[in-house]
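Visitor: the sequence isn't on hand, but the structure is:
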């Protein structure tokens, strides 16, 4: 069911109607181990020229682990593609506080110290 739901959401994200989904965009990358093409809908917020993703229920998901080290990614909204590098922001990363503040400024979600944040910077 999740893959069908994701497929439907991704179809909307890529369409002219993408605005109805707010901050949801398509995240696309090649799995570092599997080499598989991964496409999933993810909520993101703008942070300067970067994007911030708060990984909800991170312990139940695996996709973000591809970004423990910097890894190429493409973010799609409508017909616009943005190429970048995604990376998990660790607790000691000096960019983490500003990224968390940017996320919290536009989202009701609270970013806790153990939450996983992925920063996508332009490549």
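Guide: Yes, it's here. These figures come from a predicted structure and were not determined experimentally.

Visitor: contacts, neighbours, all on C-alpha from now
Guide: Noted.

Visitor: just how off-centre is stretch 23-32 within its chain?
Guide: Remark: stretch 23-32 is offset 7 Å from the chain centroid, using C-alpha atoms, centre = their mean, to the nearest Å.

Visitor: quick one: residues in contact with it.
Guide: Applying C-alpha atoms under 8 Å, 6 or more residues apart in numbering, the contact partners of stretch 23-32 are 10, 13-14, 36-45, 66, 72-77.

Visitor: which of the residues you listed are buried?
Guide: 10, 13-14, 39-45, 66, 72-77 (16 or more other C-alpha atoms under 10 Å).

Visitor: just the ones in strands from those, please.
Guide: 39-45, 72-77 (DSSP state E).

Visitor: my read: residue 10 touches residue 40, true?
Guide: Yes. Using C-alpha atoms under 8 Å, residue 10 makes contact with residue 40 at a distance of 7.1 Å.

Visitor: grab the nearest non-local neighbour of residue 76.
Guide: Of all residues not flanking residue 76 in the chain, residue 26 sits nearest, at 5.0 Å (C-alpha to C-alpha, 6 or more residues apart in numbering).

Visitor: use this one as the comparison:
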């Protein structure tokens, strides 16, 4: 029998994710979405809020301080996920994109349009998501 594990989510992340399910919360926490995926190595469900930028069916997440984080490596080569957008979970496929990739400048420009404080000369990886469901 297969068991389904409930992810352990820190209290502050639970609060943010709960707020993102409400209209008021989304206005206050503009620029944040929830992300849920299954770890490739561990098989555990990971749920966390992330800063994002949306453009049509594309969603980008810049991985600030990437050397200190591991979650984004699950998306090297592509990996399914769910994103909490507009108060509901949407299915997506994400892929980690580094500065050596031809699409990186376009993705970074899109992210910077939503988050102007982002350094133009950053080389942080970006996880590029394409929504796979219909709204």
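Guide: Sure thing, it's come through. The model shown is predicted, which means the values in this text are computed figures rather than measured ones.

Visitor: so what does the residue nearest to residue 76 of structure 1 match up with in structure 2?
Guide: Using TM-score structural alignment, the equivalent of residue 26 of structure 1 in structure 2 is residue 34.

Visitor: distance of that match relative to residue 84 of structure 2?
Guide: According to C-alpha to C-alpha, to the nearest Å, residue 34 of structure 2 and residue 84 of structure 2 sit 4 Å apart.

Visitor: which neighbours do the two have in common?
Guide: Joint contacts of residue 34 of structure 2 and residue 84 (C-alpha under 8 Å, 6+ apart) are residue 20.

Visitor: the counterpart of residue 68 of structure 1 in structure 2 - how many residues pack around it?
Guide: Applying TM-score structural alignment, one finds that residue 68 of structure 1 aligns to residue 76 in structure 2. Residue 76 of structure 2 is flanked by 13 other residues according to other C-alpha atoms under 10 Å.

Visitor: pretty sure residue 76 of structure 2 sits against residue 96.
Guide: Yes. Counting by C-alpha under 8 Å, residue 76 of structure 2 touches residue 96, with 4.9 Å between them.

Visitor: centroid residue for structure 1?
Guide: residue 53 (4.2 Å; C-alpha atoms, centre = their mean).

Visitor: setting aside sequence neighbours, what's the nearest residue to the counterpart of that residue in structure 2?
Guide: Applying TM-score structural alignment, one finds that residue 53 of structure 1 aligns to residue 61 in structure 2. Nearest non-adjacent residue to residue 61 of structure 2, counting by C-alpha to C-alpha, 6+ apart: residue 52, 4.7 Å away.

Visitor: for the one you found, what are its contacts?
Guide: 31-33, 59-62, 111.

Visitor: what do you get for residue 17 of structure 1?
Guide: residue 78.

Visitor: right, and the secondary structure at it would be what?
Guide: helix (DSSP: H, G, I helix; E, B strand; the rest coil).

Visitor: for residue 88 of structure 1, same thing?
Guide: strand.

Visitor: pretty sure it sits against residue 63.
Guide: No. Applying C-alpha under 8 Å as the test, residue 88 of structure 1 and residue 63 come out as separate, 11.2 Å apart.
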